[in-house]
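1. Need the 3D shape of this:
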Amino acid sequence: MTTEKDFQISPIVPEAIAHNSKTLFNYQSLTASIFGVGAGILGLESYIGFLFYLICSIVAALFFYTLRVAPSSIASGKAPFDTSRYFRGALEFWTGGLTGGLAGFILTWTLFYGLVRA
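-> Okay, the predicted model is just below:
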């Protein structure tokens, strides 16, 4: 059992980081599917569709950062774009959605492309 002294020594709680990572993964999976719907309805093909996914994923990560991470980072005096207090690392936060949501993006992209073009 962790004590108050343990939290003072290491204020990062592993359960909270796991919860934050799960929330981020759910957000990235949902937005990847929504981006796939958008790419399919727009009729995007080949590299343009993947470029659409890349740009939308970056915008979604910035949106999530500004709503969830930035206000508490600014209040605590941390450096901008520092996510190490809430997630396992910056790489997980900024690029985790690119690989994690790619399958859902492709699935919904091809589904809606086929529905619109059929």
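2. switch to C-alpha atoms for all contacts and neighbour counts from now on
-> Fine.
3. can you pull the buried residues of stretch 93-103?
-> Phe93, Trp94, Gly96, Gly97, Leu98, Gly101, Leu102 (16 or more other Cα atoms under 10 Å).
4. Proceed likewise with the subsequent sequence, for comparison:
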Amino acid sequence: MTDAHGFQHVCPNGGAVYADKGYGLNPVKITLKRKGCHDGTIKKNNMKEKNRDKDRWLSAIRAPYERVFAHRNKKVRYRGLVKVQFQVGIRALVFNLKRLMTLGVDRITLCHT
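-> So this is what the prediction gives:
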């Protein structure tokens, strides 16, 4: 069973959904249409409506979000839920701080007016 089989339970009402080739199934398309979502799924190579330029554009939109999961380690250093949650939280904090440095602090407002 794939994630696409449970898609109807997590699909938002309205908006857009950008997903990979595994979500190009007809039940997913029906769910997207029923909930009023824009279909941003990448099409498989054997589909008639395959558009490589559109798929490249959709991949560029998904890339920053996918990178977070791609750089995440599959293993943890500690045992116990609290220690593992702390490790994952610190790793996410470090990732966000590195991203903030890449974006440049001068472009981000850090205080409220």
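5. Could you quantify their similarity as a TM-score?
-> Put the two chains on top of each other and the TM-score (TM-score structural alignment, normalised by the length of structure 2) is 0.37; 54 aligned residues with a Cα RMSD of 3.0 Å.
6. what would the buried residues of stretch 93-103 of structure 1 look like in CSV with secondary structure?
-> Output for these, formatted as CSV (DSSP: H, G, I helix; E, B strand; the rest coil):
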residue, secondary structure
Phe93, helix
Trp94, helix
Gly96, helix
Gly97, helix
Leu98, helix
Gly101, coil
Leu102, helix
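7. would TSV of these with distance to Val37 of structure 1 be doable?
-> What follows is the buried residues of stretch 93-103 of structure 1, written out as TSV (distance: Cα to Cα, whole Å):
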residue	distance to Val37 of structure 1
Phe93	23
Trp94	22
Gly96	20
Gly97	17
Leu98	16
Gly101	13
Leu102	13
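8. and which of the residues you listed is nearest Ser33 of structure 1?
-> Set against Ser33 of structure 1, the nearest of those by Cα to Cα is Gly101 (7.5 Å).
9. In the lengthiest helix in structure 2, which residues are buried?
-> Ranked by residue count and defined by DSSP state H, the top helix of structure 2 is helix 81-103. Across helix 81-103 of structure 2, burial judged by 16+ other Cα under 10 Å covers no residue at all.
10. Repeat that for stretch 42-62 of structure 1.
-> So, applying 16+ other Cα under 10 Å, buried residues of stretch 42-62 of structure 1: Gly43, Leu44, Gly49, Phe50, Phe52, Tyr53, Leu54, Cys56, Ser57, Ala60, Ala61, Leu62.
11. give me the element the residue most central in space within structure 1 is part of.
-> Closest residue to the average C-alpha location of structure 1: Gln28 at 4.1 Å, with Cα atoms, centre = their mean. Per DSSP states H and E: Gln28 of structure 1 is located in helix 14-42.
12. Ala16 of structure 2 now?
-> strand 15-19.
13. Check which residues of that strand are buried.
-> Ala19.
14. Are there helices or strands packed against it, and which ones?
-> Strand 15-19 of structure 2 is packed against strand 37-41, with contacts defined by 3 or more Cα pairs under 8 Å, 6 or more residues apart in numbering; DSSP states H and E.
15. what helices or strands is the strand it packs on leaning on?
-> Partner elements for strand 37-41 of structure 2 (3+ Cα pairs under 8 Å, 6+ apart): strand 15-19, helix 26-35.
16. Report the buried residues of it.
-> The neighbour-count check on strand 37-41 of structure 2 (16+ other Cα under 10 Å) flags Cys37, Asp39, Gly40, Thr41 as buried.
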